[in-house]
Structure formats: C-alpha cells, structure tokens
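Undergrad: Can you look at this prediction? I've put the sequence above it.
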Amino acid sequence: MINWKKNLYILTASLFIVMAAMTMIIPFLPLYLQDLGVTDSEQVSIWSGVIFGINFFSAFLVSPFWGRLADRHGRRLMVLRSGFGMAVVMILMGFATGPWSLFFFRLLNGTISGFNPASIALISTNTPKQHVGYALGILQAGAVAGSICGPLFGGLMAEILGFRAIFNITGVCIAFAALTVTLFVKEDFTPPKNEEKTSTWQDFKTVAAIQPIPFVYVIIFIIQFALIGVNPLVSLFIEDLSGGQNSAFYAGLAVSVMGFANMLASPRLGKLSDKKGAQYVLYGSLIGAALFAIPQAFVTELWQLIVMRFMTGLCLGGLLPAANTLIRQLAPEGMESRTYGFSNSFLFLGSMLGPMIGGMIAAAAGVRGLFVLSALLLIIGVFVMKHRVVPRLKQTS
C-alpha cells in the first residue's frame, strides 16, 4: 500500500478517536457547570454559551499562526502539537474548580487545537492531486463518525463514572491518537530555504490575491454559519413538533441522522469531485442544501424534519471536502498550510457566530425563521459559486 493511503487510513482512524473524545463532553457541559457551583439556571445558560464559544474564538485567532508554522516545519508536527496539547488540557478540565477555570481551559484548548485542520492539510499535501477529493471525503467521514459516537459514549459514561472522569478518558484517547500518528504517519516535507519573513496580513493579501480563493472562504463561512447555527436550536423545534414526548431522543436522532448521511456521502462525493471537478460538486451540494433547508421551516410532523435533515446531511458530505479540495488546488506553492489556516479562521468564525446570532434570530422570529435564514444564506452561496467561483476557475483552467 503506497504511503498516501496508509497515512489516510491511520489519520482517519485517529481523527475518529479525537472527534469522539472531544464531543464526549458536549451532552453534560451544563451539568458539569452545576457541579462547579453554578446553580442559577440563567447563569448556567450564559456560562454554557460562553464556554462553548470561547473555544472557537481562540481557534479563529490563532489558525493563521499555526498555518505559517506548518509551512515552515511540516504539517505532521502540527497534528502532533495539537493532539498532545489537547490531551493535557482535556485532563486539566477534569480538575476545574469553578466556571472561570473551565473558561480558561476551553480558551487554551481552542488556542492549541487543530487536529482536524492539520490532518486535512497533511493529507491534501501528501496525496496525489487526482485523489485529493476522495482522500478528504474519507477523512471527513471519519471525523463525522466520531462526532456522532462521541456524545452517545460521553452521556453513557458520565452516568457511570461521573463528569470529571470523562475528561481524563478524553485526554487519554486523544493522546493515544496522537501517539498513533507519531508512530505510523509519515510526511514528505522539505523545509523552505531562505524564505522571506512576512506578517500574517501580508500572507493573507498574497493568498487573497489568487482568485477565487476569497470567495471559497466566504462559502466556507456560509456553510458553517447556516448549518451549524441551527443545530443548538433543533431540540427546541423538535420539542414543539413532538409535543414534549421523548424530545431528547428525537433531538439526538435529528442530529445523528444528518451526521450519518454526511458520513455516507462524503467519500462518494469526494471521488466524484476528483473526476468531474470539486467546484461542480460544491456548487451542486450547495443547491441541494438550500433546497432541503427551505421545507424545514414549514414541516408539521417530526418525521418530515428528520427526512429533510437526512437529505441536508447528504449534501453536507459534498460541501467542506470539495471546498478544501479547491483550496489545495489554488494554494500557492509553499503556502498551502497558511492558505488552510485562513480558511480555518473563516470556518471557526462561522462556528462561533452561527449559534450566537442564530439564538438571537430564533428569539425574535422563532426557529422556523432561523431555517428560512439558513436557506437564504445557502442561496447566496449558490450565487457566489455561480458568478464568482466557477467562471474564474474556467478562466484559469
């Protein structure tokens, strides 16, 4: 088996472990805050939102910095830095003494995180270009599978072992994944010689001058904002549709079915992007995501919502892998990781602002209004693809 396939399968398995471990804490984070002495329900809600979001905020700020280091010292090193760093921080979270210390550890975790983005950069730069779409689709499937399993495992183990023990288990799992990468993943990397030192802003101007990279960044932000922004509020919508019967189960089902569809579709759509062009897969997936987002605002039965979420998940499988494939194709030589670093900042910004602004919109216009906004944003993404991305790629080909 040639090295790029070996790297792909080992990193996919490692990413599954990391994403499962990282998402183990999601179901009980508000409950852990209560254990730390936050008893008022309003304060629990506020702290939960802040502690959840601060991780994305710090990751948004530092992603370009890690991208620059990766271009200078190798992408594998960034995977290991993130893996072992997060393992230590996750264990420390189990020793938090109050909400402020948990806040600090989540801030620190976002600063050193990036196992997933670093894995994407490593795979995309060490895979033959004709197979990059397929490889990124497989990697996405592993990440999504871990994200589906993590909350389930975390909820079950928290009931048996308690909240603090889960952080220790999470840290050990991430350390094991990083050790696996250390032992088995190889990178073909030649450090640049006599590279001119530039600022982050200069790097961004260099990357953004290459068309249509800035518009791909906009698409990535829209995807995260429109699709991730809805997720935290789906449970409220389901509670209304189900009449309060088994709401938690159906909320979990609605999230899981979307992730399961994403996992199924991403390798197939990745292979299709290698054959037909990543821009066309991204364009078609955006159209599909927009079309399936609109009916979700008007469903009257729970099964209708679950079906629409599944169909949206199928489209989601072609969005980020195709966008990352385009970035790999367009990135200037020697600046691949910096190009991904800026992309990750847009992704983290969407992940941070989506739930925050989505919550405000849901409070003002209801969750149905939030689905309408998501559809409108995705339609904007379709027009950006049609008029800015696809034509410019035709000009350069």
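TA: Yep, that arrived.

Undergrad: alpha carbons only for contacts and neighbour counts from here, please
TA: OK.

Undergrad: any idea what sits nearest the residue nearest to the spatial centre of the chain, other than its immediate chain neighbours?
TA: The chain has residue 347 as the residue nearest its centroid, 7.2 Å off, counting by Cα atoms, centre = their mean. Closest residue in space to residue 347, ignoring its immediate chain neighbours: residue 221 at 5.3 Å, by Cα to Cα, 6 or more residues apart in numbering.

Undergrad: Could you report the neighbour count for the one you found?
TA: Number of residues near residue 221 (other Cα atoms under 10 Å) recorded here: 23.

Undergrad: In terms of helices and strands, where is it?
TA: helix 213-223 (DSSP states H and E).

Undergrad: Would you mark the buried spots in the helix or strand encompassing residue 394?
TA: Using DSSP H and E, residue 394 sits within helix 390-396. Neighbour counts over helix 390-396 (16 or more other Cα atoms under 10 Å) mark residue 390 as buried.

Undergrad: what does that helix contact?
TA: 211-212, 279-280 (Cα atoms under 8 Å, 6 or more residues apart in numbering).

Undergrad: Can you classify residue 159 by secondary structure?
TA: When classified by DSSP: H, G, I helix; E, B strand; the rest coil, residue 159 comes out as helix.

Undergrad: count of neighbours near it?
TA: 10.

Undergrad: Pull up the gap between it and residue 249, please.
TA: 16 Å (Cα to Cα, to the nearest Å).

Undergrad: same deal with residue 241?
TA: As for residue 241, its distance to residue 249 is 13 Å (criterion: Cα to Cα).

Undergrad: and these two? which has more neighbours close in?
TA: residue 241 (17 against 11).

Undergrad: which SSE is the more buried one in?
TA: Element membership of residue 241, judged by DSSP H and E, is helix 234-242.

Undergrad: which strands and helices sit next to the following helix or strand past that helix?
TA: Elements were assigned by DSSP H and E; along the chain past helix 234-242, the next helix or strand is helix 247-276. Packing partners of helix 247-276 (3 or more Cα pairs under 8 Å, 6 or more residues apart in numbering; DSSP states H and E): helix 132-161, helix 234-242, helix 278-296, helix 302-316, helix 320-330.

Undergrad: Put this next to the first one:
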Amino acid sequence: MKDNKKLIGTVLFCHFLASFTALGMPLFLPKIMADLINSESNYLIGWYYILPTICMAFAASWWGVFADRYGRRLSLLRAQAGLAVGFLIAGFANNLTLFTLGLLIQGVCGGTYAASNAYLATQVNRERLPTVLNWTQFSARLSLLVAPIIFGLLITSDNPRQLYCYLAILPLFAAILVYHLPKDELQSSIKRQKQSGLKSAPLSFLQILLIQFLFSFSMVVSFPYFLPFAEQLGIIETSIIGFYFSLPHLVYLIITSCGLIKIETSSAVSVCLYGLLALIIAALIQMQINTSLWLWLARLTMGLGITLTFISLHQCFAALKNADNAGLIFGRFDSAGKWAGVTAGLCSGFLVKLAGLNAPFLLSAIAAVIAIGVIYFPQPRYLTNEEDS
C-alpha cells in the first residue's frame, strides 16, 4: 500500500484539533469547577480529571472491535463527533450533573488517538509506521504545549466553562475533514499476516502494554494538581504555569521535528531504559524543590524522558503491527494508557490529601522504576488472543 502524504497530513491535523480541545482544558479544572463544588470538595478535581479517561479506558477495546468490523474511518468520525457533543454539553452546563454528563460523553465516544492510529495503520507501509506513530504523538504533544498557554489567556473568571462551547467547533470541523477521507478496507478484504514483524519485536506485547501503563502513570500522576503545585512554588500567572506544564512536550516536539533521535528496533529497549531513568530523575527533582528555581530543569529532563520512552515504545509496537485487526491492537494499547491515567488520577487525589502537592512525584518515580523492572522480566511473546486462534 502506497503512503499518501496528504491523507496522513489530514489525519494528523484532525487529531491535533481533537487533542487541542481535549488535552488543554483539564489543567484548568480547579478554576472551571470552582462554582460547582465547595472548597471542602476539592478532592473531586482529581476524580473529574480522570472521568473522561476512565470512560475511554472501558470503551477503547470495544471501539477497536467496532473499527475492525465497520471501518476505521467510521470509528474516527465517531470519535471526533463524540468529542464535539461532549464539549457542547459541558460548555452549557450550569450544574455539576450536566457537566458530568458532558465529560462522560466526551470519554465514552472519544478516543481519537487510537482511532487515528488504527486508520493510519491501514494506509501506510509497515516500515513507516513507527514514524507515523511518532507524528501522531507529536500532534498530541503540540496540543499539550500550546493549549494550556492559549487557554490560560482565554479562560475567563466569570464563566470559564463557556470556552468548551467555542472549542467544540474544532472537532466538528475535523469530523467534516475525516468524512472526506477514503474508506479503509474491512477485515474480510485484507489478507491476514499473523506473523508480520512478530519475531523482530524486542519486547512482547504484554511487556509493551505494561510499560505503556507504567510510563503513562509516571507521566500523568502529577498532572491534575500541577496548577496548585506551581502556585505553591510562587508562580501566580496562569500563562506561566501553562508554559511550565507544557515544557516537557516542547522538548518532544523539538526532538521529533528535527529528527535528532533515530533508533532501530534492535536499540529500542536501551533507549526505553534511558527514557525511564530520565523520568525518575525529573520526578525526584520536582518532589524536593520548594521554589521555582529548578523547575525548568526538572521539566526539561521530564521532556527528554517522555521523548525517549515514546520513540522506543513506538518502535517496539510497530514491529507487532497487524493491519487486519489494527483497531483492536491500537485500542488495547491506548486503553493501557487510559487505565494508567485513571489510576494516576485516583492516586493523586488521595495522595495529595494525605501528603501534600509534592507527593505525586514520588509515585511517578516509583512507577518508572517498576517499568524498568518489566523490561528485564521477559514475558511470553504474543500479540492478541485473536491471532492465536
């Protein structure tokens, strides 16, 4: 199958629009929910932070099966439309119940990352898949870079939820673009390739999923309370807080766009190890500081760790790629990350209440250490249960 640069560019652009809306707003939940909950219920912020994520975690594998059966383009269209509807409801919400409903719909009907990758997996050559996965992640990191800064400037103190309504236009526009993309081949018309790339994979599928879970947990566990953590360090301006929050993602963008790191499948495990070590160092720095003086160093180190780990996991994952059940495979991969986000949000809420705003960084370091352990305890090599049948 010949690669289509225009098609890839369109999918990546649409994924950016969805990521821009979905990934930028959670940082400001403390401000968005200020008039919906009282000060004694601030612990709920962590729960609402992961509410869409837990819905996506439950639905991801099912939507993967849906994509393989009815078409990956249709599933991608569904994800964009679901995100728009969820944002509209959240934007018009004037009570906690309606706001909750908007986040639930955003989560259950969302999942543009897995849907985009599943569609692209049927449109690009297998050798190019790791690069395409890096660029899909690039669009997500770009969103995390620019969205918090822009939203920090645009969000109002009078009605911060109103911004949801304006942002709903972006996934609606993306859905229109997706509708005009060519349909992908369904499972019945694709020749099965059970053993495609399986022998060259340096890690088993189970190892990849476990590392994805632990890595995502390590990265996300400090997200829900980063705004009050930064304020505790003496940073007052929300735009500056947004910049520090986005700094690790800027590192990913620079390294990826400039092609500064290119790895082969054979070296992916070593690169993953270096990435996890960088995450540990970054987490320990942030756990110890009580001023903003060294925050920039910690965030840059975190960005290097995120970059190395993502690139290595994509290289390993692409070796397991199988086009005819791409929806299910990418759904499970994305689901592992979503469950990590769910667990991280729950843990951060409890941990902050018990031990303060620095505590999630210790948990971040522990998760990265466990991920390193997964690398050195090989698991049976298999891809999916469906492929064993």
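TA: Thanks, I have it. Since this is a predicted model, take the numbers as computed values, not measurements.

Undergrad: Need the helices and strands packed on helix 247-276 of the first structure in JSON lines (columns: distance to residue 186 of the first structure).
TA: Output for these, formatted as JSON lines (distance: least, Cα to Cα, whole Å):
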{"stretch": "helix 132-161", "distance to residue 186 of the first structure": "16"}
{"stretch": "helix 234-242", "distance to residue 186 of the first structure": "41"}
{"stretch": "helix 278-296", "distance to residue 186 of the first structure": "26"}
{"stretch": "helix 302-316", "distance to residue 186 of the first structure": "30"}
{"stretch": "helix 320-330", "distance to residue 186 of the first structure": "19"}
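
Undergrad: Report the buried residues of stretch 54-66 of the first structure.
TA: Quick answer for stretch 54-66 of the first structure (16+ other Cα under 10 Å): 54-64, 66.

Undergrad: Now check the first structure for the residue matching residue 84 of the second structure.
TA: Alignment note (TM-score structural alignment): residue 84 of the second structure maps to residue 87 of the first structure.

Undergrad: That match contacts residue 172, correct?
TA: Yes. At 6.4 Å, residue 87 of the first structure counts as touching residue 172 under the criterion of Cα atoms under 8 Å.

Undergrad: So for those two, which sits in the more crowded spot?
TA: Using other Cα under 10 Å, the more surrounded residue of residue 87 of the first structure and residue 172 is residue 87, with 27 against 19.

Undergrad: quick one: contacts for that one?
TA: Here residue 87 of the first structure is in contact with 170-175 (Cα under 8 Å, 6+ apart).

Undergrad: now residue 213 of the first structure
TA: 207, 327, 330.

Undergrad: now the second structure: which of those match?
TA: Conservation of the contacts of residue 213 of the first structure in the second structure, assessed by both residues aligned by TM-score structural alignment, their matches' Cα atoms under 8 Å: retained contacts are 327, 330.

Undergrad: and of the contacts of residue 213 of the first structure, the nearest to residue 257 of the first structure?
TA: residue 327 (28.4 Å; Cα to Cα).

Undergrad: Let me know which of the helices and strands packed on helix 247-276 of the first structure is the nearest to residue 377 of the first structure.
TA: Comparison of those against residue 377 of the first structure by Cα to Cα identifies helix 278-296 as nearest, at 8.2 Å.

Undergrad: Give me the mean distance between the closest one and the second structure.
TA: After superposition onto the second structure, the average distance of helix 278-296 of the first structure to its aligned residues comes to 2.9 Å, using mean Cα distance after the TM-score superposition for the first structure.

Undergrad: tell me which residues in that helix are buried?
TA: Here helix 278-296 of the first structure shows 278-296 as buried, counting by 16+ other Cα under 10 Å.

Undergrad: cool, stretch 96-104 of the first structure as well?
TA: Quick answer for stretch 96-104 of the first structure (16+ other Cα under 10 Å): 96, 99, 102-103.

Undergrad: Filter those residues down to the ones in helices?
TA: Here DSSP state H is the test, and the buried residues of stretch 96-104 of the first structure give 99, 102-103 as lying in helices.

Undergrad: Same list (those residues) but as TSV, adding distance to residue 3 of the first structure.
TA: Formatted as TSV, those follow (distance: Cα to Cα, whole Å):
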residue	distance to residue 3 of the first structure
99	45
102	40
103	40
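
Undergrad: wait, which of those is closest to residue 228 of the first structure?
TA: Once Cα to Cα is applied, the member of these that ends up nearest residue 228 of the first structure is residue 103, at 21.7 Å.

Undergrad: quick one: what's aligned to the closest one in the second structure?
TA: By TM-score structural alignment, residue 103 of the first structure lines up with residue 100.

Undergrad: quick one: its match and residue 92 touch, right?
TA: No. Contact criterion Cα under 8 Å: residue 100 of the second structure and residue 92 do not qualify, at 11.6 Å.

Undergrad: about what we covered before: what's the counterpart of the residue nearest to residue 347 of the first structure in the second structure?
TA: Looks like residue 221 of the first structure aligns to residue 213 there (TM-score structural alignment).

Undergrad: buried sites along stretch 160-171 of the second structure?
TA: So stretch 160-171 of the second structure, judged by 16+ other Cα under 10 Å, has buried residues 160-165, 167-171.

Undergrad: Now do it: distance to the chain's middle.
TA: Computed by Cα atoms, centre = their mean, to the nearest Å, the chain-centroid distance of stretch 160-171 of the second structure equals 20 Å.

Undergrad: Contacts only, for the aligned partner of residue 286 of the second structure in the first structure.
TA: Under the alignment (TM-score structural alignment), residue 286 of the second structure maps onto residue 296 of the first structure. Applying Cα under 8 Å, 6+ apart to residue 296 of the first structure gives the contacts 304-305, 308-309, 368, 371.

Undergrad: what do you get for residue 79 of the first structure?
TA: Going by Cα under 8 Å, 6+ apart, residue 79 of the first structure touches 114-116, 118-119, 178.

Undergrad: How much space separates the aligned residue in the second structure for residue 122 of the first structure from residue 214 of the second structure?
TA: Taking TM-score structural alignment, residue 122 of the first structure has residue 119 as its aligned residue in the second structure. Distance check for residue 119 of the second structure against residue 214 of the second structure: by Cα to Cα, it reads 26 Å.
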